[in-house]
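A.B. asks: Sequence first, predicted coordinates after that:
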Amino acid sequence: MQTNLVQEFAAQPEGQEAEAILRSCVHCGFCTATCPTYQELGDERDGPRGRIYLMKMFLEGHETTERTQEHLDRCLSCRACETTCPSGVQYGRLLDISRGLMEDRIERPARERWLRQALLRVLPNRRLFGSLLRVGQLARPLVPEPLRSKIPPRREASPWPAGSHPRKVLALAGCVQPSATPNTNAAAARVLDRLGITLVEAPAAGCCGAVSYHLGEHGDGLDYMRRNIDAWWPAIENGAEAVVMTASGCGAMVQDYGHLLKDDPAYADKARRVSELTMDLGAFLLQQDLGSLGLAKGQGKVAFHCPCTLQHAMKQSGVVEQVLEKAGITLAETTDKHLCCGSAGTYSVLQPELSQRLLANKLAALTVDQPDEIVTANVGCQLHLETRASVPVRHWIELLDR
């Protein structure tokens, strides 16, 4: 595709990167077949090809309005189009660049600004989010539907292993997971302990940076990334084997640290090393001898929801399923595995109507084989699915924690 970026953007590294991505697109349209929002809305501007045109026009200096921004806001950043694209267009990266540049140039309505700022202040702040969640859980019986279903029930974590092993891997507690689904990392620690591996959370590590970065606040997102690198670096220097991600949304972000910080002289090398060490929990377990875990019994039939961040961003489609099958879990049949559940980070809050339509579609696809429960690999998907699921929803690692 021919491009002619305005000088303001052409002179910036991000603008040059965006131009290279635009030039790789041949506008074949294969991406529209796997785009959840295009399938729902049928509008070219709500599909990858149309959005690429809109981003191209913006970067070339054409008039850009709130309507253009609305079409980009409706994108889930699920990156299913990347999996489909025969030309290897890095659509997700182009979208992040364009959203960040556009956020500085188009003023949003007051209500949108307030809501986005609230999300930016609350979600990445682990203590604040946890405190507000506890208040919501206490008041949950008094809250009317549909708000009540959006407040997850209080959960308790299983005890972390008391011992330690020579083999160690790092984990990210993150911002939402410690209070919303606290048993996820605890279950992972117990499973890894049985394999002779110690899972370590660095107390100073926090939000992976995805919330801020994907909402266009790139500076804040990069600061979260630097903080995590600083928190992990002593353990990496002491021989930690991997940074094992139990939330694929965070994993997709952390695996890009090396690219996003490549121009930072103080962090480029460290960020690249962190990205090299980053693995999804399923991929890490698949490399281990799982014989000592034994076979699962009495789990019933389980439907696995593979998050978009796991299959399209981390390119780990089918990996967790292999782990579960090795553990003796009976997997239920599902359909439309490539489509998003509608959670997509803050999407379920910012685009509630469309998010609910996608959720209904996904739950129908996950329950065609009448599973006893649904498991997934990302905290956002887990919380979103359970708001309307007719069967229990949890993280898949809990199936192996027995």
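C.D. replies: Thanks, I have it.
A.B. asks: can we go C-alpha only for contacts and neighbour counts from here?
C.D. replies: Will do.
A.B. asks: quick one: the strands in the chain?
C.D. replies: Taking DSSP state E to define them, one finds strands in the chain at 167-171, 197-201, 243-245, 278-280, 301-305, 330-331, 373-376, 393-395.
A.B. asks: Let me know which of the ones you listed is tucked in deepest.
C.D. replies: strand 243-245 (a mean of 27; mean count of other C-alpha atoms under 10 Å).
A.B. asks: Check it against this one:
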Amino acid sequence: MQTHLTDWARQLPRAEEAQAILRSCVHCGFCNATCPTYLDQGNELDGPRGRIYLIKMFLEGEATSELTQHHLDRCLSCRNCETTCPSGVKYHALLDIGRSALEPRVQRPLKARAVRVALARILPEPGRVQALLGAARAARPFLPDSLKEKIPQKDAGSTARPAPRHEWRVLMLEGCVQPAMAPSINAATARVLDRLGISVTPIAQAGCCGASSYHLGAQEQGLEQARRNIDAWWPQIEQGALAIVQTASGCGAFVKEYADLFKDDPVYAEKARRVSELARDLVEVLEELPLETCLDARERPRLAFHCPCTLQHAQKLGGRVEAVLTRLGFELGAVPDGHLCCGSAGTYSLTEPDIARRLRDRKLDALESSQPDVIATANMACGNHLNSAGRTRVRHWIELVDEHLAAPA
């Protein structure tokens, strides 16, 4: 489509990129057919095509409004539309540009501002998350049901990790919320990798990947968190670390974008490119290793696998975890409409709870249609969101693999 950006829009740091993305859209509308919010709302402005036009109008000088911001906020950033788009429109990048440019020009209501500031300050800091989670669990009996369901039960999995002892070494993004809410996931990963001759080197200085802040409108804060991770990992990268492993697909998708986010940064461009090259979702590591040699002969639970949007649409790794689990003897049931988002989407379930709840319940209906014993996922936030319904239990897939390891010889 043709574009006529205003003078101020042409001064934006990513103006040329925005213009190129806008011009790549042919207005076909295929994206709406797979957009969860369009399917839920039935509103053109709640689909990718409509949001692209809203951003175009904004950058071309049309009056900005809370309505524009409202429809951009409603996007899950699931990137399903990018998988569908025949023209290869980089919608998520345009959305980031539009949200960033719009944020200082439209003042949110006080309550909405307060929620976003609180989330941006608390979620990236594991200590703050842990403290808030402890307080919420203590106050749980006195909270309304709408809040109770968002507070996960205490993680009962093992958090024991083997000491690094192998020549092959990888780094692991510990994350921000996951160490507080589900520390057993990273611990299970370290144990499985240890059985396969790979040690996880802990890097205490690394933390939040930056995605939550970046997508809440605090983009510079998110980039600063990314820089912190790059600086923390770099000495080990120089010493030959084989990979940077992510157990949360949402974090993995963002770390793999460090190269693009810092491509014009004279200090971090080359380091960010190397970090993105080394970034691996856990399945990319384990699918190449002889896991079968480490497993026991016990009967496996019947599973349904929830493939997070960040795994199948952002990282293009759909079907890979399912293939590993099938190879390891797990029976997987079919999942209708497996491409659609569960409604978690990072902080989305907190900022847009009504839509998130409807998408969650529809996703659970699909996952439970094969009557699984357990639902497996590759993203802790998705698992927590699905578990909030109190239906079939959802667990990270690596925990299931870890539980079926045979005793060491």
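C.D. replies: Done, it's in. Treat the numbers as computed from the prediction; the structure is a model and nothing was measured.
A.B. asks: before we move on, the earlier item: adding distance to Gln356 of structure 1, write the strands of structure 1 out as a markdown table.
C.D. replies: A markdown table is the format used below for the strands of structure 1 (distance: least, C-alpha to C-alpha, whole Å):
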| stretch | distance to Gln356 of structure 1 |
| --- | --- |
| strand 167-171 | 31 |
| strand 197-201 | 34 |
| strand 243-245 | 27 |
| strand 278-280 | 27 |
| strand 301-305 | 16 |
| strand 330-331 | 25 |
| strand 373-376 | 18 |
| strand 393-395 | 17 |
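A.B. asks: Ok, which of those comes nearest Leu354 of structure 1?
C.D. replies: Nearest to Leu354 of structure 1, of all these, is strand 301-305, at 19.1 Å by C-alpha to C-alpha.
A.B. asks: Any figure for the gap between the spatially most central residue of structure 2 and Val177 of structure 2?
C.D. replies: With distances taken as C-alpha atoms, centre = their mean, Gly250 lies nearest the centre of structure 2, 1.8 Å away. Distance check for Gly250 of structure 2 against Val177 of structure 2: by C-alpha to C-alpha, to the nearest Å, it reads 12 Å.
A.B. asks: if I read this right, Leu386 of structure 2 contacts Arg360, doesn't it?
C.D. replies: Yes: between Leu386 of structure 2 and Arg360 a contact is recorded at 6.1 Å, counting by C-alpha atoms under 8 Å.
A.B. asks: what do these two both touch?
C.D. replies: When contacts are counted by C-alpha atoms under 8 Å, 6 or more residues apart in numbering, Leu386 of structure 2 and Arg360 are jointly contacted by Cys342.
A.B. asks: Of these two, give the one with the bigger neighbour count.
C.D. replies: Leu386 (29 against 23; other C-alpha atoms under 10 Å).
A.B. asks: Next, count neighbours for Gly390 of structure 2.
C.D. replies: 10.
A.B. asks: any idea how far Asp145 of structure 2 is from it?
C.D. replies: Gly390 of structure 2 is 12 Å from Asp145 of structure 2, by C-alpha to C-alpha.
A.B. asks: what's the closest of the strands of structure 1 to Gly291 of structure 1?
C.D. replies: strand 197-201 (14.5 Å).
A.B. asks: Check the mean deviation of the closest one from structure 2.
C.D. replies: When structure 2 is overlaid, strand 197-201 of structure 1 sits 1.6 Å from its aligned residues on average, using mean C-alpha distance after the TM-score superposition for structure 1.
A.B. asks: And that strand, what does it pack against?
C.D. replies: strand 167-171, helix 183-194 (3 or more C-alpha pairs under 8 Å, 6 or more residues apart in numbering; DSSP states H and E).
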